[in-house]
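Asker: let's see this in three dimensions:
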Amino acid sequence: MMIMAGILAVIFPRLIKIVINKEISLNEGSRTFGWWKKPPVTPQMHVYIYNVTNADEFLNNGDKPVLKELGPYVYLEKWEKVNIKFNINSTVTYNVKKTFTFSESLSNGSEEDLVVVPNVPMLSATSQSKHAARFLRLAMASIMDILKIKPFVEVSVGQLLWGYEDPLLKLAKDVVPTDQKLPYEQFGLLYGKNGTGKDNFTIFTGVMDITKYGLLDRWNGKAGLGHWTTTHCDTVMGSDGSIFPPYITKHTVLKIFDKDLCRVLPLVYKQDVVTSGDVPGFRFVPPADVFSSPDRVPSQQCFCPSGPPCAPEGTFNASLCQYDSPVLLSFPHFYLADPTLREAVIGISPPEAEKHQLYIDVQPVMGTTLRAKARIQINLAVSQVRDIKQVASFPDIVFPIIWFEDGIDQLPNDVTSLMRLAIDLPPIARTTISGGLAIIGFFVLIGALACLTRAASRQEKLHLSNPLPIRSVKDENSLKTATQSPPDKKLSGYK
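Answerer: Below you'll find the model as predicted:
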């Protein structure tokens, strides 16, 4: 039994891994599949907008932009995987359906609030024309004069997020060739994202290889974005942030893919955490140099195919994924970025990790996300173009527009209860069974030793109670004589 206990202690972890692998793999009809298809959570998106309060003074007098952070404007989300199709290579293809519902009770303001923000379509067009022929820039200035297009627009929060008619986009729809037209008719930072997305995702189910569980195999049928100069930078193989391969350690580098990030974002271990339901986990955050310039981190050169100059320290140039609009991504309040970016404007408080750092808490054994806050800021890199009078006084500046906090605070109680059971039960069972077998083996050994001791004692008593008789010399001689054969009579007579 003790030997069995030792063997069990060795093979039990392997048995538990086999069970976990089977249970978390995506199989149609399983509980895990149901949670993955329609997550039993209600994520919240918090939106913060930088309202420009001195647009005229900035344009006419060269004053620093004065910004007032408005929000949060809170949206409740529902996520669902639709158009699901299992493939023969242990992958599954699907589309993501996200529904956003504004929550006035949780928000600090209304969707009808008016805000003044940079005119993204216009400033994108003028920045792109910086290196074009001069007559094209002059023509653009005349068109903007006729259409009364200005560098800043006043729109509602709802319009800024979900779309409004822009005269420049409307003009482009009529004059730009069909194969070069933008895929939308309105401008909005989240335009087209409320509903079923058009992108096809193909991820590994984990059935054949658990180490790839939840990782993206293809995005719209491609293994890469097609934007960056190396396979390492261009790959789409990352998680969507909800599930990861199991058996995560503190040395694991988690990878998240989001097409709006225009890259796979690495995450590294930061600290141990305990989430709702007393479920332990690891917190992962982006490394401090994730948006560093190639001057500091040479491996980042692949994200700057046209540089130098490259994106400023702490920002990421996502223009190739945003129809060449000069969009720079950063963390909120320019967290981990060059301080001069924040100092170029007035009204943004110093960044704080607790409020502005992106993080994900995961359960390391099963790779399930327990809690997450995806925090990203959208900025516009504006260039001065002297031939376009509307922006002739506009300095080169990274203009912050908006930042988002998207994620979940906790999982439902029924999910955390099962997770807690799955975490606690295997070691308890292993300890109990191994200990039980060891104890039984110990008593069996003691019993066996006791039996051997009693048997030896009985044998000794048997020898002592039946001693061999002591024989005299006379008895020995008599015995010897009795055993000898009598003499042959014939031989005696002859003699």
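
Asker: can we go C-alpha only for contacts and neighbour counts from here?
Answerer: Noted.

Asker: show me where the stretch 51-200 of the chain has helices.
Answerer: Taking DSSP state H, counting those that start in this stretch as the criterion, the stretch 51-200 of the chain carries its helices at 55-61, 120-128, 134-147, 157-162, 167-175.

Asker: so for Leu254, which of these sits nearest?
Answerer: helix 157-162 (29.8 Å; Cα to Cα).

Asker: chain center to stretch 90-99: distance?
Answerer: Offset of stretch 90-99 from its chain centre (Cα atoms, centre = their mean, to the nearest Å): 16 Å.

Asker: and for that stretch, what's in contact with it?
Answerer: 77-87, 193-208, 217 (Cα atoms under 8 Å, 6 or more residues apart in numbering).

Asker: filter those to the buried ones?
Answerer: In those, burial by neighbour count holds for 77-81, 84, 86, 193, 196, 200-207, 217, counting by 16 or more other Cα atoms under 10 Å.

Asker: so Pro280 makes contact with Val274?
Answerer: Yes. With contact defined as Cα atoms under 8 Å, Pro280 and Val274 form a contacting pair (4.4 Å).

Asker: with neighbour numbers in mind, choose between these two.
Answerer: Neighbour totals were compared for Pro280 and Val274, and Pro280 leads with 18 against 14 (other Cα atoms under 10 Å).

Asker: following up with a second sequence; could you model it the same way so I can compare the two?
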Amino acid sequence: MGCCSCTVKTKQILVFGIGGGLLVVGLFIGGFMNMIVDSVLSSAMVLREGSLTYEKWIKLPVDLYMEFYMFNVTNSEEYAKDQTIKPILKEMGPYVFREYHGRNILGWNDYNGTVTFQNIRTWQFAPELSSGLEDDLIMTINAVPATLNYLARLMGPVERVFLSSLLTVSGEGMFINKTVRELLFDGYQDPILDVVNKLNTSISIPFKQFGYFVDRNGSETYDGVFNMYTGKDNIELLGTVAKWNYNSSTPYYERPCSDVTGTTGELWGPIRNKNDVGIFAPDICMTLKLKYSGAAELNGLEGYSYLLRDNAFNNSDPEASCTCLQDTDCVPAGLLNVSACRYNAPVFVSRPHFLLSNSSLLDAVEGLKPDPEKHKLRLGLEPTTGAPMFVDARLMLNLLLEPVKHIKMFENLPRRIYFPVFWFNQKAVLSDELSTLAKLVQIAPDVGMGVFFGLAGIGALMLFIGIMLTVRHGWKGSDTQGLIYEN
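Answerer: All right, here's what the predicted structure looks like:
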């Protein structure tokens, strides 16, 4: 039976029913589209075994690199004889390593929506991306004597004299010439370490050989144990660290600097506002606070840009005064004392080239040129999914040299000097594939609202036509006049 044979009542029911239905459904769903998409996305983002988030977390789908810039001391012999002159530094590198992350899952904790795990990080040298080779020799501060000198400041005179004699007999100097591979991941044998570890002294050094990242490549235990929210109960907490090494605070700083907060830097929940964000960094046993700095853009993907707060390493600032350790003098602005976190070695962290630091730090050496564009720590986040768009985690490692009475190698230093050793950039950029996916997620609410409001428009048009036909008596059917009313 053709449509033209339908009764007027049937046609009216169809027009007004379908039109009204489309109008109501379109307005309702279109009006709540943002909430619907947000609910679906939040459910999909929860970290659980077998989910897409889990697969991307277990094996990061982005290229991650660690770039090292080493400082070679070009006047080491002169400086070792006369510490009143300035050491001259020459930056070498970058020496680039591909970085891979794995996980050792220790348990899923449904009672509080967290997962307990260990990070497994491995590095492989990438010669094609580097400006130098792993076998390049670097003349740098001899970290083992510098560490013993730092520990000696808390010893009595007799222990100091013994330690000084040990340094003299060993033939160690203030500087050492080692390859990049030895200084970073491979490590090297040091005669003093062998002796100190065999003697019954108050000095405790938990290494058989020295290297700034020795015993770390592929280690399950080095970064500690993380307890992290999965987003099950609150998607905004996704990736946030609840505890580190089974504690909600660290023993290395005063509160609130000791509080374990922020994310691991890999997973983020949706960003609802432009407040500060935090990344918990186990290397410094503390959360780095980053402030919103404006809009970010990557291949057409829009997001938020963040920078490390200016006062992050300024313990004279009330917000950062909790980084001033109780057993030492507060350090100049621009430095963070991480010695307690790093086995009591005299390690101090700063921005590369002493960017935004006290001028005395830069004046003590030659060869540094701080550049905000090259040396700032920055982060870009896509707010809807929390996906990191780009990361440039740039920090510099410095060793403290200071005069300590009875330690012959260092007692003639005229003042403290925070000696730059290297700076690094942990770098990552969101892949094109994930950028495209994030763009689709960004526009999904607008597309959805367009579709459903479009349906509502069609429904409204059908109602309007139906009303006009009714008013003008234009319905046509087996018991009506023509479609268009004729006078």
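
Asker: still on that earlier bit, could you dump the helices of the stretch 51-200 of structure 1 to a markdown table with distance to Leu265 of structure 1?
Answerer: Formatted as a markdown table, the helices of the stretch 51-200 of structure 1 follow (distance: least, Cα to Cα, whole Å):
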| stretch | distance to Leu265 of structure 1 |
| --- | --- |
| helix 55-61 | 35 |
| helix 120-128 | 25 |
| helix 134-147 | 37 |
| helix 157-162 | 24 |
| helix 167-175 | 31 |
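
Asker: which one of those lies nearest to Tyr494 of structure 1?
Answerer: Of the helices of the stretch 51-200 of structure 1, nearest to Tyr494 of structure 1 by Cα to Cα is helix 157-162, at 145.1 Å.

Asker: how far off centre is the closest one?
Answerer: Its chain's C-alpha centre and that of helix 157-162 of structure 1 lie 28 Å apart, by Cα atoms, centre = their mean.

Asker: ranges for the strands of the stretch 51-200 of structure 1?
Answerer: Listed in chain order, the strands of the stretch 51-200 of structure 1 (DSSP state E, counting those that start in this stretch) span 67-86, 91-102, 114-118, 152-156, 164-165, 186-187, 195-196.

Asker: let me know which of those is the nearest to Ala438 of structure 1.
Answerer: Closest approach to Ala438 of structure 1 among the strands of the stretch 51-200 of structure 1 (Cα to Cα): strand 91-102, 43.8 Å.

Asker: which stretch of structure 2 lines up against the closest one?
Answerer: Taking TM-score structural alignment as the measure, structure 2 aligns residues 114-125 with strand 91-102 of structure 1.

Asker: what about the equivalent of Leu184 of structure 2 over in structure 1, neighbour count?
Answerer: In structure 1, Leu184 of structure 2 lines up with Leu161, judged by TM-score structural alignment. Residues lying near Leu161 of structure 1 (other Cα under 10 Å) number 19.

Asker: so what's Ile20 of structure 1 up against?
Answerer: When contacts are counted by Cα under 8 Å, 6+ apart, Ile20 of structure 1 touches Met366.

Asker: by residue count, what's the longest helix in structure 1?
Answerer: helix 413-465 (DSSP state H).

Asker: gap between that helix and the chain center?
Answerer: 44 Å.

Asker: show me what that helix is packed up against.
Answerer: Secondary-structure packing of helix 413-465 of structure 1 (3 or more Cα pairs under 8 Å, 6 or more residues apart in numbering; DSSP states H and E): helix 2-24, strand 279-285.

Asker: of these, flag the one that's most buried.
Answerer: Most buried of these, by mean neighbour count (mean count of other Cα atoms under 10 Å): strand 279-285, with a mean of 21.

Asker: and Glu411 of structure 2, what's its match in structure 1?
Answerer: In structure 1, Glu411 of structure 2 lines up with Ala392, judged by TM-score structural alignment.

Asker: state the distance from the residue nearest to that match when sequence neighbours are not counted to Val398 of structure 1.
Answerer: Excluding the flanking residues, the one nearest Ala392 of structure 1 by Cα to Cα, 6 or more residues apart in numbering is Arg386, at 4.3 Å. The gap separating Arg386 of structure 1 from Val398 of structure 1 is 18 Å, by Cα to Cα, to the nearest Å.

Asker: show me which of the two is the more surrounded one.
Answerer: When neighbours are counted by other Cα under 10 Å, Arg386 of structure 1 and Val398 differ, and Val398 comes out ahead with 22 against 14.
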